[in-house]
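Peer 1: Sequence first, then the predicted structure, then my questions.
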Amino acid sequence: MSLLTTRRTRRRGPRRFSARDRAVLGVLLGIPLLLDLVIVWGPTLASVALSFTGWDGISDIEWVGTENYANLFTNYPQFWPAVRHNLLWLGFLGLVATPFGLLLAVLIDRGVRFSRFYQSTIYLPVVLSLAVVGFIAQLVFSRDQGALNAILGDTESPTDWLGDPDLNIWMVLLAAAWRHTGYVMILYLAGLKAVDASLKEAAAIDGASETQTFFRVVLPTLRPVNVIVGVITVIEGLRAFDIVYAVNKGRNGLELLSVLVTDNIIGEASRIGFGSAIAVVLLVVSMGFVVTYLVQEIRGEKNR
């Protein structure tokens, strides 16, 4: 018995990794970590450092302190419209596209006829890049040959949906929401499939209506999905670039912070230090939204 107990104890003890195991783990963990440092955090830290310089990419790097930020907030007229557009982008995706995606997920989860067809059709825009969505938006909203003006029969004085700065931001937001809704729908649909059916049955037995069951039983169980959707919505709202650049290069009412970064760093001005300052502002705003949202969700999870 003692020998058998000793063997079992040896089997249950912590496994010792061989030199080969440690080498494999080092490679599998080290390469992704190294790539993350080189591709993500390296350029990020470099941008932070360059934002305090007046470097143009050719001449010597000149330290200017906070001069780039002072000029950005006071003497750069495109900055504040771009900030407003980014916030509008974030609000539209978060308050319109995301709830609509949740509604579609709920309807499909109930088992409507042709649900597979609807699911595939609504998800189809997700496989397209935002640049392609921008080209599709041009085909739909173009002033002279657009499908929308053709449907409306507005040929004598067609509406310039993409040229009018009071209208184009909303048209582009509709195109971006078209893509974002399908992504949100799939995420929520996966979460709804994982909800325990007994919870709904118990709520129905207690006399709860379908609306009460959803908001008081189903939606709280979707908290992990809500976190994912919230973070994705913030990222999509703040990193938007492709679609507006495909429409009119992010000008005439479609200014975004990401476009300003590109125009200053790789444009004719080649103001790498100034463009880096805009990139740092975008980074801080993005991290602020994401960290605040995650902290609130973690606190809510602990209080449950």
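Peer 2: Received, thanks.

Peer 1: CA only for contacts and neighbour counts going forward, please
Peer 2: Noted.

Peer 1: contacting residues for Leu192?
Peer 2: Shown in contact with Leu192 (Cα atoms under 8 Å, 6 or more residues apart in numbering): 105-106, 109, 218, 222.

Peer 1: Adding distance to Ser129, secondary structure and neighbour count as columns, could you present these in a markdown table?
Peer 2: A markdown table is the format used below for the contacts of Leu192 (distance: Cα to Cα, whole Å; DSSP: H, G, I helix; E, B strand; the rest coil; neighbours: other Cα atoms under 10 Å):
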| residue | distance to Ser129 | secondary structure | neighbour count |
| --- | --- | --- | --- |
| Ala105 | 22 | helix | 24 |
| Val106 | 26 | helix | 16 |
| Asp109 | 27 | helix | 16 |
| Val218 | 32 | helix | 19 |
| Leu222 | 28 | coil | 16 |
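
Peer 1: ok, the residues you listed vs Asn71, which is closest?
Peer 2: Leu222 (44.4 Å; Cα to Cα).

Peer 1: how near is that closest one to Arg216?
Peer 2: 11 Å (Cα to Cα, to the nearest Å).

Peer 1: What of Glu301?
Peer 2: Counting by Cα to Cα, the gap from Glu301 to Arg216 is 16 Å.

Peer 1: likewise Asn252?
Peer 2: 45 Å.

Peer 1: again with Val234
Peer 2: 25 Å.

Peer 1: one more structure, for comparison:
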Amino acid sequence: MTTTHARPPAAKQRRRGGVRRLSGRDKLVVALLLGIPLLIELVFIWFPALGTVLLSFTKWNGVGSLGTKSCLPNVPSIMNNGCLYGVQNYHQAATIYPEFWPAVQHNLIWLAVFILFATPLGMLFAVVIDYGIKGSRMYQSILFLPVMLSLALIGIIWEFMYSQNFGLINTVIGRNGDSNAIDWLGDPHLNLWAVLVEATWRQAGYVMVLYLAGLKAVDPTLREAAKVDGANAWQTFWRVVFPVMKPINIVIMVVTVIESLRAFDLVYITNKGINGLELLSVLVTSNIVGETQRVGFGSALGVVLLVISLVPISIFLFQTFRREDTP
């Protein structure tokens, strides 16, 4: 009598050592899921970034095809109506371009205000709302409202607030229509700080939402344990809750640096980034798509902006992961 053994199911045949082998269809799906986002990332982010770095070493106005013309002696060119310019764009920006250093200073001030004021203010809003005060839903909606508005609309709203003749602020302080009315957006000693109030108003709501998400993810048993140990609310937050939110802190730090250095809309609406409101993002735009169309020089300014943004992010990430790896 012969005994026939039933063949194991196909699903079991694909299992060896507890690991399922991918079929050809599975590999195709994985390749598409990984390849399409990677392709989009390369086309719209990495290739333009690399192209910007390369263009920063050229003198080109954005029109023309590849050629062999040269600007500097014994240096080959890559542009027909332009040429390889070496580091001259960077040298000119640092030495003879009058708006460069004020723009760098203003960007650093913008970054400092976001880190020292907007981020702590957003954190405070998040902690108070997470505490469960009465009407927290309403407060959360009100504070988040500026985030839903475009920066252009925010700039227009605050122009009515800062108006020298009919503005709300001058009306409240009794200088509306007076010869002593404060020109908040026209005075180069005041307009940067006035615009920073607008930016902080919006950024604080953005940070609040991010911290609220982090606070909701904290295990409630940690707070209960801290309360049993006799910790007050302040000690519980800084010694228990805040360290647990390290991933959120990293995200907020990166977002804060990016938002502060790519600031453009508010200052451009106010006075097109001149007369005390120079920023690197505005200079990049005015040189690349403005009347002069100095693509190479504008690209150099863009590379400077990229480097400035990478420095604080890299330092913060290095210090964070270094403390994490230290036993």
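Peer 2: Arrived safely. This one's a predicted model, so the numbers in the text were calculated from it and none came from an experiment.

Peer 1: what's the TM-score for these two chains?
Peer 2: The TM-score (TM-score structural alignment, normalised by the length of structure 1) is 0.94; 302 aligned residues with a Cα RMSD of 1.9 Å.

Peer 1: who touches both of Leu222 and Arg216 of structure 1?
Peer 2: By Cα under 8 Å, 6+ apart, no residue touches both Leu222 of structure 1 and Arg216.

Peer 1: Count the neighbours of the aligned partner of Ser258 of structure 1 in structure 2 for me.
Peer 2: Taking TM-score structural alignment, Ser258 of structure 1 has Ser281 as its aligned residue in structure 2. Residues within reach of Ser281 of structure 2, counting by other Cα atoms under 10 Å, total 23.

Peer 1: Ser120 of structure 1: which of the contacts of Leu192 of structure 1 is nearest?
Peer 2: For the contacts of Leu192 of structure 1, the nearest to Ser120 of structure 1 is Ala105 (12.1 Å; Cα to Cα).

Peer 1: Now for that closest one: which residues touch it?
Peer 2: Counting by Cα under 8 Å, 6+ apart, Ala105 of structure 1 touches 185-186, 188-189, 192.

Peer 1: If we go by neighbour counts, what in stretch 170-183 of structure 1 is buried?
Peer 2: Under the neighbour-count criterion of 16 or more other Cα atoms under 10 Å, stretch 170-183 of structure 1 has 170-183 buried.

Peer 1: Check stretch 11-29 of structure 1 too.
Peer 2: Result for stretch 11-29 of structure 1 [16+ other Cα under 10 Å]: no buried residues.

Peer 1: before we move on, what about stretch 47-67 of structure 2?
Peer 2: 49, 52-62.

Peer 1: Of the residues you listed, which belong to helices?
Peer 2: Members of these lying in helices (criterion: DSSP state H): 49, 52-55.

Peer 1: Distance to Pro220 of structure 2 added to the residues you listed, as CSV?
Peer 2: Shown next, in CSV, are those (distance: Cα to Cα, whole Å):
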residue, distance to Pro220 of structure 2
Ala49, 43
Thr52, 48
Val53, 48
Leu54, 51
Leu55, 53
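
Peer 1: which residues in the stretch 51-200 of structure 1 form helices?
Peer 2: Ranges of helices within the stretch 51-200 of structure 1 are 67-74, 79-92, 98-109, 115-123, 130-141, 147-152, 168-193, 197-205, based on DSSP state H, counting those that start in this stretch.

Peer 1: Where in structure 2 does the fifth one align, residue-wise?
Peer 2: The counterpart of helix 130-141 of structure 1 in structure 2, using TM-score structural alignment, spans residues 151-162.

Peer 1: next one: the third one
Peer 2: Aligning helix 98-109 of structure 1 against structure 2 (TM-score structural alignment) gives residues 119-130.

Peer 1: picking that back up, quickly note the distance from the match of Ser258 of structure 1 to Phe321 of structure 2.
Peer 2: 30 Å.

Peer 1: Run through the residues that contact whatever residue of structure 2 lines up with Asp56 of structure 1.
Peer 2: Counting by TM-score structural alignment, Asp56 of structure 1 corresponds to Asn61 in structure 2. Shown in contact with Asn61 of structure 2 (Cα under 8 Å, 6+ apart): 81-82, 288, 292-296.

Peer 1: For ChimeraX, write a command that selects the buried ones of those residues.
Peer 2: What follows is the ChimeraX syntax for the buried subset of the contacts of Asn61 of structure 2, where burial is set by 16+ other Cα under 10 Å:
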select :81,82,288,293,294,295,296
